[in-house]
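Asker: Predicted coordinates and the sequence they were generated for:
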Amino acid sequence: MTPARRRTTLAILALAVGGFAIGTTEFVTMGLLPQIADGTGVDIATAGHYVSAYALGVVVGAPLIAVAAAKAPRKGLLMGLMAFFAVAHVAILLADSYSTVMAARFLAGLPHGAFFGIGSVVAASLVSHHRRTAAVAAILGGLGVANVVGVPVATLLGQRFSWHLPYVLVGVIAALTVVAIGLFLPHQPPSGEESMRAEMRALRRVQVWLALLIGVVGFGGMFAMYSFITPTMTELAGLDERYIPWVLAAYGVGMVVGMVLSGRVANRVGVLKGIIGALGLIAVLLAVFGWAAHTLWLAVVMVFVLGLLPSVVVPLLQTRLMDVAHEGQSLAAALNHSTLNTANALGAWLGSIVLAAGWGYGAPSLVGAGLAVLGVGVAALSAVLERRSHRAAAGRVEAPTVQGMGDCAVAAPSETAATPSP
C-alpha cells in the first residue's frame, strides 16, 4: 500500500470511528430505558422521550449546520462537530432530571447528521469516482459495528454500573475521533463554490426531494417492523427475552455486511438501480416476515437480512443525493440523516397504530412492506424523470450542432437521397 493510499485509509477509518460513537449513542438508550427512567424519576413511557429528543436534535441540526457552515474548511468543521458531540456526552454526568437529560440528548443529536453528511462528501473526495459509494459505506459502517459491539457492551456497562457511564465512554471515543481526524485527514479547504445560497439551491431540484422521499417511505417500512422487534420475537417466535441481544447482534452483523456490499452493488448495477432492487427485496421480506417469525431460526435469519438490505441502500442513497444536489452536496447528504430519523418516527408511529388496533405483532411488518413498495415507486419515478431529462439534454445539444452546419446540414440529406441503391 502506497503512503498516500495508507493515509486515505486512515482518514476514512478516523471518520468511521466517529460513526461508531454516533451509532452507539443512538441505540444504547433503548437498551437502558429502565435504568435511565429510575435514575431520573420517570416511568419508562416518559423515558422514551429521551430517544425522541436525540432524533429531534438530528433532524434540526443536520440542515442548519450544513447550511450555516457551508464556507467552513471541512476538516476543521468535522473536528468541531465531534468536539461538540464529546462535550455533550460528558456533560450528561451533570444530568439527573427529566429536563436536563432531555436537553443533553437533544444537544448530542445536533452534530449527528452534519457529521455523516459532510464526512461522506469528504470521504468521496478522497477516492476515485468508482470507489465513492464504498468510501461512504466505510463511514456508515461504524453504525453497523456499533450495533454488533458498541451497543451490547455499553448496555451491559450501564446495567452493571451506572447509566451515565456509556454516554461518557462515547464522549471519550468522540474526543479520540477529533485527534484522529486532526492527524490523518488532509486539509479540506472550501472549493470556492460552497455558500449558504449554493447549498439551498439544492432544494430547488426535484431529484433531491425524490431521493429524500425514498428515504422517508422506504426506510419507514423497515422501522415499522424493527421498532417492535423485541415483542415480535418473544410473542411470535417464542424467544426468551434474555436472548434478544443476540438477535440484535445478528441485525448488526447484517448491517456490516450490507455496508461492505453496497459499493459492489453500485459498481455492478448502478446507484439508482441498486436502490430500487434492494427496496423491492425489503418489501418482499417484510411481507412474509409475520408468517416466518413463527419459526425461530427463520425469524433470526430474516432479522439478519433486514439488517443487510437497508444497509446496502443507505450509502447508495447518500451517493445519489450527492450526485443530484450538485453544488449543495453537504446539505443534501446531511438531510439524508434527518430523513432517516423521520422515517424512524413514521414507521414506529404507523406500526403502533396497527398494534393498538389489535392486529397483532405480524401487522407492523405488513405496514412496512407497503411503505417499501411506495419507496420503490418513488425511486422508479426518479429514474423515469432522469431518463427524460437526459433525452431532453441530448436533444438540446444536437440541435445547435445541426443549425451551425449551415447549408451543408441541408444538403446532406438530399445527397443521401439521390444516391442510387446498389
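Answerer: That came through, no problem.
Asker: okay, CA-based contacts and neighbour counts for the rest of this
Answerer: Fine.
Asker: Against residue 173, how distant is the closest residue to residue 70 other than its chain neighbours?
Answerer: Nearest non-adjacent residue to residue 70, counting by Cα to Cα, 6 or more residues apart in numbering: residue 195, 5.2 Å away. To residue 173, residue 195 is 31 Å away according to Cα to Cα, to the nearest Å.
Asker: same thing with residue 145?
Answerer: For residue 145, the distance to residue 173 (Cα to Cα) stands at 14 Å.
Asker: ok, then the element right after the helix or strand residue 369 falls within?
Answerer: If you go by DSSP states H and E, residue 369 is part of helix 363-403. As assigned by DSSP H and E, the chain's next helix or strand after helix 363-403 is helix 407-418.
Asker: That next one vs helix 363-403, what angle?
Answerer: Taking axes from the mean of the first three to the mean of the last three Cα atoms, to 10 degrees, one finds helix 407-418 and helix 363-403 inclined to each other by 100 degrees.
Asker: which residues touch helix 407-418?
Answerer: Helix 407-418 has contacts (Cα atoms under 8 Å, 6 or more residues apart in numbering) with 402-403.
Asker: and if we set it to 10 Å?
Answerer: 401-403 (Cα atoms under 10 Å, 6 or more residues apart in numbering).
Asker: what's the answer for stretch 339-346, then?
Answerer: Contacts with stretch 339-346, where a contact means Cα under 10 Å, 6+ apart, come from 52, 54-59, 62, 113, 211-224, 226-227, 314, 335-338, 347-349, 351-352.
Asker: Any idea how far it is from the middle of the chain?
Answerer: 10 Å (Cα atoms, centre = their mean, to the nearest Å).
Asker: A further structure is provided below for comparison with the first:
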Amino acid sequence: MQKGLIALAIGAFTIGMTEFVMMGILPDLAASLKISIPEAGHFISAYALGVVVGAPFLTVMLQNKPPKTALIVLAAWIMVFNSLSAVANDYWSLLILRFLSGLPHGTFFGIGAVVAGKLAKEGKTAQAIAVMFSGLTIANVVGVPLGTYIGHYIDWRITFCIVGVIGLLTIVSIIYWLPKFESNENSSFKKDLAIFKRVDLWLVLAIAIIGTGGFFSWYSYIAPLFTEVSKFDAGAVTYLMVVAGLGMTFGNFLGGKLSDTYSPLMATIGLLIGMCIVLMLLTFVADNQITVTVMTFVIGAVAFAIVAPVQIMMMQSAKGAEILGSSISPAAMNAGNALGAYLAGIPLTMGYGYTSPDWVGFALAFVGILIALALFFHRKQKETTLITCKA
C-alpha cells in the first residue's frame, strides 16, 4: 500500500475519532457540564455545522494551493482546535470549539479524495478512497472506544488531548509520506460554482444529507440506548463501540468494492433499503443484549458502505470542480449528522424511549431511497434525451 494513502488514512483517523467519540462520552459530558443528554447532543450538531460551513469556505481558500500544503494546514487546524476543546469549561465554550473543530473536516476529505484518486491504480479509484476512509472507520474500532473508556473512567478532556496528538502525527506523516502534486492554478471558485446548476448534484447532496441522517439518528444516542434499553453496564459501552467500529470498517471496504463492481447509485439504493430494514428491526430487539450487539455491527456496516458510492457520485456530478464537489460530500453527510442528531432528540425531549431515534432514522433512510430513485429516473431521462438528440 502506498504511504501517501496511509498518511491520508491517519488524518481520517483523527477526524473520525473527534467526530464519533462524542457519541460515546455524551453522558459523561452531560454530567461534567451539568446539562441534559439532549443538550449535550448539541455538541454533535455544532461539529456537523462546522463541517457544512467549512467545506466550501476552506475549499475556496485552499483550492489553488498545492494539495500537500493544503492538507498540512487543515491537519494543523484539526490539531489546534481539538486540543483547545480539552480546556472548555462550560456548555458555550465547548459548543463554539466543536464548531471550529469541524471546519476543516470536509475540505480535508475533499482534497484527500482527489489525491487518493491520483494515487490509485487504474479502475481502483473507489477502493483507494475507501483506504483513506478506512482511517475513519478504524478510529471507531480503536480511537473511539479508547476515548470513550478514558472519558468515562478518567476524564473526557484527556480524550481531546489524544486527538490533538494524533493530529500532530497526521502533519508529520503528510510531510514525509505524501507525494507532491501541482496546484490547480486554473481553478476558479466562480467557475466551480456552476456545478450547483446541476440537478444531479443536488439529488446526490440530498441523498447524503437525508439518507445518512438515518444512521446518525441511531448513532448519536447509542450510549443511552445500550445502558437504558439493553441494560448494559456503562463500562460495556466501550466494547460495544468497538463492535460498531468493526462493522463500519467492514462496510467501508464493502462500499468501495460495490462501487467499483456495480453502479454507485444502485449500490446506494440497495444499502439505504438495508438501512431501513435493520433500523426497524433494532427497535424490536433492543432489549436483548446478544441481538442488539449483532445489530450494532450490521447497522455500522450498512451505514458506512454508503460512504464510498456517495463520494464517487458526488465527484461524478461535480466533474470539472472535483475538489469542491468532493469536499461538500462530507459536508452533506455531516449535515445529515446534525439533522439526524437534532430530529432524533425531539422524541426524547417529548418523553419517548431511547428506541424512538431509530424510527426517526428509519424515516430519514426511507426518504433517502425516494431521492435515490428520483436520481435514477432523472439520469434515465437524460440518457433518453441524449439518444433522441443524436438520432
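Answerer: Thanks, I have it. This one's a predicted model, so the numbers in the text were calculated from it and none came from an experiment.
Asker: Trace residue 386 of the first structure over to the second structure, please.
Answerer: Matched to the second structure by TM-score structural alignment, residue 386 of the first structure sits across from residue 379.
Asker: go on, residue 53 of the first structure?
Answerer: So, by TM-score structural alignment, residue 53 of the first structure is matched to residue 46.
Asker: State whether residue 32 of the second structure and residue 88 are indeed in contact, as I suppose.
Answerer: No: counting by Cα atoms under 10 Å, residue 32 of the second structure does not reach residue 88; the two are 11.1 Å apart.
Asker: These two: which has the busier surroundings?
Answerer: residue 88 (17 against 14; other Cα atoms under 10 Å).
Asker: Quick one: residues contacting the closest residue in space to the more buried one that isn't next to it in sequence.
Answerer: Leaving aside its sequence neighbours, residue 88 of the second structure sits nearest to residue 94 (Cα to Cα, 6+ apart; 5.2 Å). Residues in contact with residue 94 of the second structure, defined by Cα under 10 Å, 6+ apart, are 33, 40, 43, 46, 84-88, 100.
Asker: Including secondary structure and distance to residue 289 of the second structure, could the residues you listed go into JSON lines?
Answerer: Shown next, in JSON lines, are the contacts of residue 94 of the second structure (DSSP: H, G, I helix; E, B strand; the rest coil; distance: Cα to Cα, whole Å):
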{"residue": "33", "secondary structure": "helix", "distance to residue 289 of the second structure": "30"}
{"residue": "40", "secondary structure": "helix", "distance to residue 289 of the second structure": "26"}
{"residue": "43", "secondary structure": "helix", "distance to residue 289 of the second structure": "28"}
{"residue": "46", "secondary structure": "helix", "distance to residue 289 of the second structure": "32"}
{"residue": "84", "secondary structure": "helix", "distance to residue 289 of the second structure": "37"}
{"residue": "85", "secondary structure": "helix", "distance to residue 289 of the second structure": "34"}
{"residue": "86", "secondary structure": "coil", "distance to residue 289 of the second structure": "33"}
{"residue": "87", "secondary structure": "coil", "distance to residue 289 of the second structure": "36"}
{"residue": "88", "secondary structure": "coil", "distance to residue 289 of the second structure": "35"}
{"residue": "100", "secondary structure": "helix", "distance to residue 289 of the second structure": "37"}
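Asker: Which of these are buried, as a ChimeraX select command?
Answerer: To isolate the buried ones among the contacts of residue 94 of the second structure in ChimeraX, judged by 16 or more other Cα atoms under 10 Å, type:
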select :40,43,46,84,85,86,88,100
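Asker: quick check: stretch 98-112 of the second structure aligns to which part of the first structure?
Answerer: Under TM-score structural alignment, the match for stretch 98-112 of the second structure is residues 105-119.
Asker: let me fix that: stretch 299-311 of the second structure
Answerer: With TM-score structural alignment as the criterion, stretch 299-311 of the second structure aligns to 306-318.
Asker: now stretch 206-213 of the second structure
Answerer: With TM-score structural alignment as the criterion, stretch 206-213 of the second structure aligns to 213-220.
Asker: With stretch 257-264 of the second structure instead?
Answerer: Stretch 257-264 of the second structure maps onto residues 264-271 of the first structure, going by TM-score structural alignment.
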